[in-house]
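A.B. asks: got a predicted structure plus its sequence, pasted below:
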Amino acid sequence: MEGHKNNQLDYESEKVEILRLVQSKRNINSLNMDLERDMQRIDEANQELLLKIHEKENEIQRLESEITQTRDLAEDEEWEKENCTAMEREKALQELEEETARLDRKNETLVHSIAELQRKLTRKSHKATKCEQDIPKGSPEESKAKLQQLEASCADQEKEVVKVMEDYAFVAQLCEDQAFCIKKYQETLRKIEEELETRFLEREVSKVLSMNSARKEPNSQNNKDHSLQKKGTWFCKRIFQYVFFTTLFFIRLLSYLFLHIRLVNPDLLINILPKILSRGILWKLRCFLFPSLTLETEDMLPH
């Protein structure tokens, strides 16, 4: 009878242990399901982040293309304006050169006219001397009148020569001023051409730098995406390792507990549970587990 009771107690303890193991297995399965759900949520969050990153990259590229287009248009407009100003200055320089050539021609004509006047004066002076020599001695009044006429004509010619010399000096001064202005204008044109060349070179350099930066930015974005993917995979691996090792730890604890109950102290739970749980909880636990632990032998007994 006592052996039968011991066997029944062993059977009941084994049933309790089996139920506990089943419950622990269910808990582990539920934990695994929760872990899988968390992993799915993390993957979905990573995909959403990647989509947002791609959208931001597309927006950045679009804005950069718009900025480059506006910059190119502004630079083209500035270049056209500078070309127009350069053409206008070249036209003004050509006009100045034409004016200087015209003034040079006038100067040459004035020089020729002055030379002719001097020749005429010399001829008239020779004629006057000849007339004085040819005048007879007996007509002093006529000689005086002719001398007065010659003196008046000489005075008029001298006045004309003075006017011509003044015009010549004025024209020479104008030519010098025009030459000075042309030199200054040529210097300014050279400076403007140098500035245009430097601006053109700066624009080309800025284009090359912008192209290099545009090439580097996708590489940097790809590196960022790769780093984010690495971080996501590393985070998932860490979570999986944590859950895996925790489950292994609990399984080992349960196996040690099962071996201890099986081999060392079968009454461990019976001795520990009253110390840990209250009477009400023990009664509820007993009512819950009692139907599964009792043997259904009423149908087998003889009536």
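C.D. replies: Sure, I can see it. Numbers count the residues shown, from 1 in each chain.
A.B. asks: from now on I want contacts and neighbour counts done on CA atoms only, so please keep to that.
C.D. replies: Noted.
A.B. asks: list the buried residues in stretch 146-160.
C.D. replies: Lys146, Leu150, Gln157 (16 or more other C-alpha atoms under 10 Å).
A.B. asks: Ser125: which of those residues is nearest?
C.D. replies: When the buried residues of stretch 146-160 are compared for distance to Ser125, the smallest value, 8.7 Å, is given by Leu150; criterion: C-alpha to C-alpha.
A.B. asks: in what helix or strand does the closest one lie?
C.D. replies: helix 140-259 (DSSP states H and E).
A.B. asks: from the chain's centre, how far out does that helix sit?
C.D. replies: A distance of 19 Å separates the C-alpha centroid of helix 140-259 from that of its chain, computed with C-alpha atoms, centre = their mean, to the nearest Å.
A.B. asks: and the closest residue to Arg203 other than its chain neighbours, how far from Gly232?
C.D. replies: Distances taken as C-alpha to C-alpha, 6 or more residues apart in numbering place Glu75 nearest to Arg203, at 7.9 Å, with adjacent residues excluded. Taking C-alpha to C-alpha, to the nearest Å as the criterion, Glu75 is separated from Gly232 by 45 Å.
A.B. asks: what do you get for Glu36?
C.D. replies: According to C-alpha to C-alpha, Glu36 stands 15 Å off from Gly232.
A.B. asks: ok, Cys287 next?
C.D. replies: The span separating Cys287 from Gly232 equals 48 Å under the rule C-alpha to C-alpha.
A.B. asks: got another, please set it beside the one above:
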Amino acid sequence: MDLERDMQRIDEANQELLLKIQEKEDEIQRLESEITQTGDLTEDEEWEKDNYATMEREQALQELEEETGRLERKNETLVHSITELQKKVKLQQLEALCADQEQELVKVMEEHAFVTQLCEDQALCIKKYQETLRKIEEELETRFLEREVSKVLSMNSRGKGYSSQNNENNSVPRKATLFGKGIFRYLFFIILFFIRLLGYIFFHNLEFTAGVPVAQLEGERSNSDREGKICSEEVVIPEGKGTSSFLDSISRCPD
């Protein structure tokens, strides 16, 4: 009986131990499952974190690329605007330069017209001087012929050989004297004309180098035209008057 009780107690103790072992095994399995689940969760969290960081980096990279594209488009727009502005500035500069050149061309054309008119006036003045000199020569020749004719008539009226010979001998130096006077007067008027012509040229160069306005030049030209007309009117030798009237008219001409 005691043995059976002991066996029964041993069996009960064994069962209790088995139960405890079973409980321990269950607990170990539970712990292992928990550990396994914890590892999986950790790996999932790390993967999610890595995936999230990768997505953030990709999104930031995409935003950066979009911002770079916008900046490049803005840069292209600015470059195009700058190019257009430079073209407009160059065009304005060229327009201003063309306007200045047109003004200079107008001034040059006006100056050319003034010089042409001055040359025409000088040519007219030369023509008038030539006509005046021709009239003087004709007058001198006429007077010389009149004197010669009067001398011949006086010589014929006297009818004396000795007196006629003396008159002929005296007429030769007189003829030479009159001819020399005519040449001297001719040279004098030519020199006077060239002096006046040089004065006009010097005055014209002085005005252009000093930058005299065109209006003032036109005023001077009109004054010179009026003076030239007055001078030409005074230079005309009236019939019946000699070279003294011509010299008086030349002296009255303005310089």
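C.D. replies: Yes, it's here. Computed from a predicted structure; not experimentally measured.
A.B. asks: need the TM-score from the superposition.
C.D. replies: Their TM-score after superposition, calculated using TM-score structural alignment, normalised by the length of the second structure, is reported as 0.53; 166 aligned residues with a C-alpha RMSD of 3.6 Å.
A.B. asks: related to what we said a few turns ago, translate the residue nearest to Arg203 of the first structure into the numbering of the second structure.
C.D. replies: Counting by TM-score structural alignment, Glu75 of the first structure lines up with Leu97 in the second structure.
A.B. asks: count of residues packed around its match?
C.D. replies: Summarising burial for Leu97 of the second structure: neighbours were counted as other C-alpha atoms under 10 Å, giving 12.
A.B. asks: more neighbours: Cys287 and Gly232 of the first structure, which one.
C.D. replies: Legend: neighbour count by other C-alpha under 10 Å for Cys287 of the first structure and Gly232, higher for Gly232 (15 against 11).
A.B. asks: the more buried one is in contact with Asn46, isn't it?
C.D. replies: Yes: using C-alpha atoms under 8 Å, Gly232 of the first structure is in contact with Asn46, at 7.3 Å.
A.B. asks: tell me the residue in the first structure aligned with Asn75 of the second structure.
C.D. replies: Using TM-score structural alignment as the criterion, Asn75 of the second structure maps onto Ile53 of the first structure.
A.B. asks: helix, strand or coil: sort out that match for me.
C.D. replies: helix (DSSP: H, G, I helix; E, B strand; the rest coil).
A.B. asks: now name the helix or strand holding the most centrally placed residue in the second structure.
C.D. replies: To find the centre residue of the second structure, average its C-alpha atoms and take the closest one (C-alpha atoms, centre = their mean): that gives Leu97, at 4.7 Å. Under the criterion of DSSP H and E, Leu97 of the second structure resides in helix 2-158.
A.B. asks: for the nearest residue in space to Lys106 of the first structure that is not next to it in sequence, list the residues it contacts.
C.D. replies: Nearest residue to Lys106 of the first structure, sequence neighbours excluded (C-alpha to C-alpha, 6+ apart): Val171, at 8.0 Å. For Val171 of the first structure, the contacting residues are Leu103, Lys106, Asn107, taking C-alpha atoms under 8 Å, 6 or more residues apart in numbering as the criterion.
A.B. asks: what about those, which one has the most neighbours?
C.D. replies: Counting neighbours by other C-alpha under 10 Å, the top entry in the contacts of Val171 of the first structure is Asn107, with 19 neighbours.
A.B. asks: so what does that residue match up with in the second structure?
C.D. replies: Across the two structures, Asn107 of the first structure finds its equivalent in Tyr129 of the second structure, going by TM-score structural alignment.
A.B. asks: ok, so what distance separates the closest residue to its match other than its chain neighbours from Gln165 of the second structure?
C.D. replies: Spatially, and ignoring its direct neighbours in sequence, Tyr129 of the second structure is nearest to Phe193 (7.6 Å; C-alpha to C-alpha, 6+ apart). Phe193 of the second structure is 42 Å from Gln165 of the second structure, where distance means C-alpha to C-alpha.
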